[in-house]
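**Student:** Next comes the sequence, and after it the predicted model I'd like to discuss.
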Amino acid sequence: MIGTLSYGQGNEIINQYQTFTSYLEKQTRSLVELEPAFNEKKALERIRSQAWSLVFAPPGLATIAMTEHGYIPLLPLEGIGNLRSVIVVRQDSPFQTLKALADQTIALGQIGSATGYYFPIFNLYGLTIDKIFFLSTPKAILESVAQGKAVAGSLSLEEFKTYQSQFPFGTFRLLFTDTHNVPPGVVLIAPSISAHRTEEILQILNDTPSAIANEAGFVPHSPVPDYTYMISVVERVRNIFPETTQFSTENVRLYK
């Protein structure tokens, strides 16, 4: 079973991997199925249970899968070289600094999102937030800010560029852009797969024709990205902010 994260892309994500899954079936001589998870919460459930043998994981999910559940990184995903976490507000918002968000309501992504959850909490360290909404998609985060339900929301800069066009021009402005690059995602393999089979699958991935690899979004014959800083951010966030599965949390103190 191949797992990946899909924010409601439906058939689009299935079509994206169709040629690759057919190729992998032929090369491994086994049935290969794709299971998209439509948010980080569902993806983490599948990773915890090791229901996915191969995972095309964005950086936040990859960090959890590697550090907590023993998944092994094989190859990098095609990624933006300068993926950044940003915090956005409405254009007419009076807030100009992160400190101004103290005692306000903000919208974040779910546990497992590097740019929507881990990096913003890391950057808001030291503040007391009145309420946090944990929303399942970047578009939902922007909607909450646009509607005034939250005064600020966090997502990646690329997601912001993608989804802001679905709102009236000038609805948002950037309040904060993180200066640290988020590493590209990675292709992971479950620890339940034998070492011999893992080597075999890695070789198959490396031998994938470039057109198929490009379509599936991974980079053969490339080193795994350095996750040292990403792992440190996740560990720090866990120290200052206990993980929750609730949809919202009130009166949150982001202190160690």
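**Tutor:** Happy to help now that I have it.

**Student:** For the rest of this, base every contact and every neighbour count on C-alpha atoms.
**Tutor:** Fine.

**Student:** Neighbours of the residue nearest to residue 201 when sequence neighbours are not counted, how many?
**Tutor:** Spatially, and ignoring its direct neighbours in sequence, residue 201 is nearest to residue 28 (7.7 Å; C-alpha to C-alpha, 6 or more residues apart in numbering). Neighbour count for residue 28, taken as other C-alpha atoms under 10 Å: 13.

**Student:** One more: residue 24?
**Tutor:** 19.

**Student:** Isn't it up against residue 18?
**Tutor:** No. Taking contacts as C-alpha atoms under 8 Å, residue 24 lies outside contact range of residue 18: 10.0 Å.

**Student:** Which neighbours do the two have in common?
**Tutor:** Counting by C-alpha atoms under 8 Å, 6 or more residues apart in numbering, residue 24 and residue 18 have no contacts in common.

**Student:** what sits against residue 69?
**Tutor:** Residue 69 neighbours (C-alpha under 8 Å, 6+ apart): 47-48, 191.

**Student:** any idea which of the residues you listed has the most stuff around it?
**Tutor:** residue 47 leads those on contacts (other C-alpha under 10 Å) with 25 neighbours.

**Student:** which residues touch it?
**Tutor:** Applying C-alpha under 8 Å, 6+ apart to residue 47 gives the contacts 65, 69.

**Student:** Wait, a strand at it?
**Tutor:** No. Counting by DSSP: H, G, I helix; E, B strand; the rest coil, residue 47 falls outside a strand, being helix.

**Student:** Got another one to weigh against that:
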Amino acid sequence: MRLPLRLRHLLLTQLFLLPALAFSSCSQNSSEPVEKWVVGLVSYDTGAQSLDKYQNFKEYLGKQTHKIIELEPALNELQAVQQINNKTWSVVFAPPGLAAIAIGKNQYTPIFPLQGLKNLRSVLLVRDDSPVSTIADLANKVVALGQPGSASGYYLPLYDLYGLTLKEIRFSPTPATILEWLSKGTIDAGALSEEEFQQHRNQFGTTKFRVLHTSRPVPAGVVLVSPTVDANAQEQIKKAMNEATGSIVEDAGYIPNVKVPDYSQFVKLVEKVRPLDAQVKKKPAVLEFNQTSAATPQPQ
């Protein structure tokens, strides 16, 4: 039986459309972008070398979450703060100073503590032959600090130096550089963590250093998740990291299934010190708050 012309035309149209629709559907599915998460960390001067130990973690997290995972090292805390302020980093392996800014100012969520010292302290160092014997003796002297964002190199020493007028504050790109400057006598004092001091102290020939002051302790570093990562995805990250193998956990340097440290007090300390940011770049550097700044800290 011969079909009416109109019906034949309709059937032919459908036969041509079906492959096109199928191709369109496949194209749409294949072109759907895979979400990318950037994992940030501070590597100082080691750069790409520091990423090696995170490779297994990167591959594992990508497989478990079906996301593209990218590792991004920052060479110092200042670069890291910029990335956190821009919320470029989805996950951060953050030392304490960086963690305080991310939690207090940028609403990042801590999910795991990092391995290492639980009670990090900052030390103010001088050369052993220096006449400086107290913090007050640093008035009108040249003092080196780490980059803004560093707990041991910046926030803790600034808190303890409050009230002094310094001839100049110099900013070191790495903790080892502070000891180098001290050994050459180009600064009078410098701040870094106890751990970094022990690590680098013997690299400068016969120069001996003396601890002038030791700060209060701060919490351990933490793994943070950005507020741009939704709640379901955050739980997915936590589950994957909790269930990772021991070798992956060890290489990445975090502690699963452990309560994160309380950052509330340290966040308050950082918020008190941050109004000094404008003062530290001046010569001389007057480390006092004006009347519109935050409440005066009480150095301990």
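**Tutor:** Arrived safely. Computed from a predicted structure; not experimentally measured.

**Student:** Could I get the TM-score for this pair?
**Tutor:** After superposition, the two chains reach a TM-score (TM-score structural alignment, normalised by the length of the first structure) of 0.94; 252 aligned residues with a C-alpha RMSD of 1.4 Å.

**Student:** I'd like the next helix or strand past the top helix by length along the second structure.
**Tutor:** Among all segments of the second structure classified by DSSP state H, the helix with the greatest residue count is helix 5-30. Toward the C-terminus, helix 5-30 of the second structure is succeeded by strand 36-42 as the next helix or strand (DSSP states H and E).

**Student:** Read off where stretch 238-254 of the second structure ends up in the first structure.
**Tutor:** Alignment note (TM-score structural alignment): stretch 238-254 of the second structure is matched to residues 202-218 of the first structure.

**Student:** Same check on stretch 86-97 of the second structure?
**Tutor:** Going by TM-score structural alignment: stretch 86-97 of the second structure matches residues 49-60.

**Student:** residues touching the spatially most central residue of the first structure, list them.
**Tutor:** By C-alpha atoms, centre = their mean, the first structure has its centre lying nearest to residue 113, at 3.8 Å. Residue 113 of the first structure makes contacts with 40, 58-61, as judged by C-alpha under 8 Å, 6+ apart.

**Student:** ok, now residue 163 of the second structure?
**Tutor:** The neighbourhood of residue 163 of the second structure, defined by C-alpha under 8 Å, 6+ apart, consists of 286-288.

**Student:** now do residue 40 of the first structure
**Tutor:** 5, 61, 110-113, 136.

**Student:** still contacting in the second structure, which of those residues?
**Tutor:** Compared against the second structure with both residues aligned by TM-score structural alignment, their matches' C-alpha atoms under 8 Å, the contacts of residue 40 of the first structure retain 5, 61, 110-113.

**Student:** picking that back up, could you give the separation of the match of stretch 86-97 of the second structure from the chain centroid?
**Tutor:** Here the centre of mass of C-alpha atoms in stretch 49-60 of the first structure, compared against the chain's by C-alpha atoms, centre = their mean, to the nearest Å, lies 11 Å away.

**Student:** Contacts only, for the equivalent of residue 145 of the second structure over in the first structure.
**Tutor:** In the first structure, the residue paired with residue 145 of the second structure is residue 108, using TM-score structural alignment. By C-alpha under 8 Å, 6+ apart, the contact set of residue 108 of the first structure is 116-117, 120, 132-135, 141, 153-155.

**Student:** ok, which stretches of the stretch 1-150 of the second structure are strands?
**Tutor:** Counting by DSSP state E, counting those that start in this stretch, the stretch 1-150 of the second structure has strands at residues 36-42, 68-74, 91-94, 109-113, 122-127, 142-145.

**Student:** export the ones you listed to a markdown table and tack on distance to residue 241 of the second structure?
**Tutor:** Below are those laid out as a markdown table (distance: least, C-alpha to C-alpha, whole Å):
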| stretch | distance to residue 241 of the second structure |
| --- | --- |
| strand 36-42 | 13 |
| strand 68-74 | 14 |
| strand 91-94 | 12 |
| strand 109-113 | 9 |
| strand 122-127 | 30 |
| strand 142-145 | 34 |
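
**Student:** To residue 251 of the second structure, which of these lies closest?
**Tutor:** Residue 251 of the second structure sits nearest to strand 91-94 of all the strands of the stretch 1-150 of the second structure, at 12.3 Å, using C-alpha to C-alpha.

**Student:** Give me the mean distance between the closest one and the first structure.
**Tutor:** For strand 91-94 of the second structure, the mean deviation from the first structure after alignment is 0.4 Å (mean C-alpha distance after the TM-score superposition for the first structure).

**Student:** which outside residues touch that strand?
**Tutor:** 37-42, 114, 221-226.

**Student:** cutoff 6 Å now
**Tutor:** For strand 91-94 of the second structure, contacts defined as C-alpha atoms under 6 Å, 6 or more residues apart in numbering pick out 39-41, 221-225.

**Student:** out of the residues you listed, which one sits closest to residue 281 of the second structure?
**Tutor:** residue 41 (26.0 Å).

**Student:** quick revisit: what span of the first structure is the longest helix of the second structure aligned with?
**Tutor:** Going by TM-score structural alignment: helix 5-30 of the second structure matches no residues.

**Student:** Which positions in the match of stretch 238-254 of the second structure come out as buried?
**Tutor:** In terms of neighbour count (16 or more other C-alpha atoms under 10 Å), stretch 202-218 of the first structure has its buried residues at 202, 204-206, 208, 212-214, 216-218.
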